[in-house]
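Undergrad: this one's structure only:
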């Protein structure tokens, strides 16, 4: 029994560590599943559903901020603007996700797609860090609807495994005038409806796979994802106070090259 839970535990840690930083949690989960030999339909469902635990970690960490927004909706313009901005940013992924869901699952979920996206995304991060030298928006409450919509379109690129939802939205935010912390936090908040919608959709489509043993594996992976996400999000926000995103770009390139060598060695 314990041996059967080791793979879900590892995947939960991978999810929690990678979900909210610009390195691609989906890409890392695909690669980890490939290396562990944990790749059937049940494993794919687990990898999607444990995102809910990562969402919960953000909700807990930002509970005060979220409750303040909800309480302020009747009276505060800033609260209504914030909710509307996140909603507008969410729409492009809803539309394209419903249209392309099956194509993405059946065609793009490949280790080779992931390693290519990791390397290209790493180069993009390094270039964007050089290009984004100014910031007009220093808080998520300040993000205009047009900018929010543009970030939402950036997020749709992350439907390609390995691109990174966090990477696409954070880098898009930087290019559109958000400072590093505001871009990261807007990405966190946008992740809540995006990941919730994707997880619920996959859970519903694959409900026939659910049983007691998979439920236990999901529970173990979810606890691991929640705990590690709590730690990583806190550390990430602190990191951004003193550093750029460049280390994540170099990491992506290195990880992509290493995994290319591993995949070629396995041929």
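TA: Yep, that arrived. The shown structure was predicted, so the numbers you read here are calculated from the model rather than taken from an experiment. Numbering: from 1, shown residues only.

Undergrad: From here on, just use CA atoms for contacts and neighbour counts.
TA: Fine.

Undergrad: What ranges does the protein have for its strands?
TA: Counting by DSSP state E, the chain forms no strands at all.

Undergrad: Number of residues surrounding residue 174?
TA: As a burial measure, residue 174 scores 25 neighbours (other C-alpha atoms under 10 Å).

Undergrad: wait, residue 57
TA: Counted with other C-alpha under 10 Å, residue 57 comes out at 22.

Undergrad: next one: the one 10 residues further on
TA: Residue 67 has 11 neighbouring residues, counting by other C-alpha under 10 Å.

Undergrad: also this one, for the comparison:
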């Protein structure tokens, strides 16, 4: 391993952290970037491990909320309701993930065409939802009605398709379920914690044998930069979508998907 390997690991870590909580598909961006860089990731070990950096970043940002919920479970009804809401919203991803994980990893992850079209279709869907979404009725993500929270969890299952975006799918679902922009984005962050933690544990068990000593430095660098970049992006993203909306991300998705299709047609990827 040389400095070039570490530099590529740092760039991929930054990309992971920046895109994980934006509605643009971190997995899609990583798979495209790894292919473009010629980055070898046997078993997907690097990708799995650096995602942990993003998970820990959002948990750090919401550490007070997490602490309040955990310590309040025995005595506070609102803490128990919050935990139940997230648990029920999390279940659809568990069920569909267990059924479809092998197909997603062995077939869909290998197709940049699927990723490109998912980016484009997701961008078009986002523009439509922004324009025709129902009048917001929920302004606090923590007070999302449980039925609506479960519906958002069902939308999250769409993110098994690489290029759809986990945060994008949950945000779309939140907007359609009557959450305002900030609440939809924040609910996506809350739901990311159990979902991404469970996905990490599941994937880690599959890839642990590929985490060899000679890859430790590469993984450590990617993890660190994923953590730092996610830490930087979450709060500004909330402020941005509250003021501007999701339109710029929709146009970005469409443009990125179109460029990938063009690059595939030219034989560049």
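TA: Arrived safely, thanks for sending. Small disclaimer: the values here were computed from a predicted structure and weren't measured.

Undergrad: quick one: TM-score?
TA: Laid over one another, the chains give 0.96 as their TM-score (TM-score structural alignment, normalised by the length of the first structure), with 266 aligned residues with a C-alpha RMSD of 1.2 Å.

Undergrad: So what's the residue count around residue 210 of the second structure?
TA: Residue 210 of the second structure: 15 neighbours (other C-alpha under 10 Å).

Undergrad: Please name the residues that touch it.
TA: 42-43, 45 (C-alpha atoms under 8 Å, 6 or more residues apart in numbering).

Undergrad: now residue 217 of the first structure
TA: Counting by C-alpha under 8 Å, 6+ apart, residue 217 of the first structure has contacts 5, 8-9, 46.

Undergrad: Nearest to residue 19 of the first structure among those residues?
TA: residue 46 (14.6 Å; C-alpha to C-alpha).

Undergrad: How about that closest one: what's its closest non-neighbour residue?
TA: Take residue 46 of the first structure and drop its neighbours on the chain: the residue closest to it by C-alpha to C-alpha, 6 or more residues apart in numbering is residue 218, 5.8 Å away.

Undergrad: so which of the contacts of residue 217 of the first structure is the most crowded?
TA: residue 8 (27 neighbours).

Undergrad: What separation do you get for the residue of the first structure most remote from its centre and residue 81 of the first structure?
TA: Computed with C-alpha atoms, centre = their mean, the residue of the first structure farthest from its C-alpha average is residue 75, at 31.9 Å. To residue 81 of the first structure, residue 75 of the first structure is 12 Å away according to C-alpha to C-alpha, to the nearest Å.

Undergrad: Flag every buried residue along stretch 182-199 of the second structure.
TA: With burial defined by 16 or more other C-alpha atoms under 10 Å, the residues of stretch 182-199 of the second structure counted as buried are 182-196, 199.

Undergrad: how big is the offset of the biggest helix by length in the second structure relative to the first structure?
TA: Looking across the second structure with DSSP state H, the single longest helix is helix 77-106. Here the mean offset of helix 77-106 of the second structure against the first structure after fitting is 0.8 Å, by mean C-alpha distance after the TM-score superposition for the first structure.

Undergrad: Now do the contacts for residue 182 of the second structure.
TA: 139, 238-239, 241-242.

Undergrad: what does residue 226 of the first structure give?
TA: Going by C-alpha under 8 Å, 6+ apart, residue 226 of the first structure touches 16, 53-54, 56-57.

Undergrad: okay if I get those as JSON lines plus distance to residue 150 of the first structure?
TA: What follows is the contacts of residue 226 of the first structure, written out as JSON lines (distance: C-alpha to C-alpha, whole Å):
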{"residue": "16", "distance to residue 150 of the first structure": "27"}
{"residue": "53", "distance to residue 150 of the first structure": "27"}
{"residue": "54", "distance to residue 150 of the first structure": "24"}
{"residue": "56", "distance to residue 150 of the first structure": "26"}
{"residue": "57", "distance to residue 150 of the first structure": "26"}
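
Undergrad: what about the second structure, which of these hold up?
TA: Retained in the second structure (both residues aligned by TM-score structural alignment, their matches' C-alpha atoms under 8 Å) from those: 16, 53-54, 56-57.
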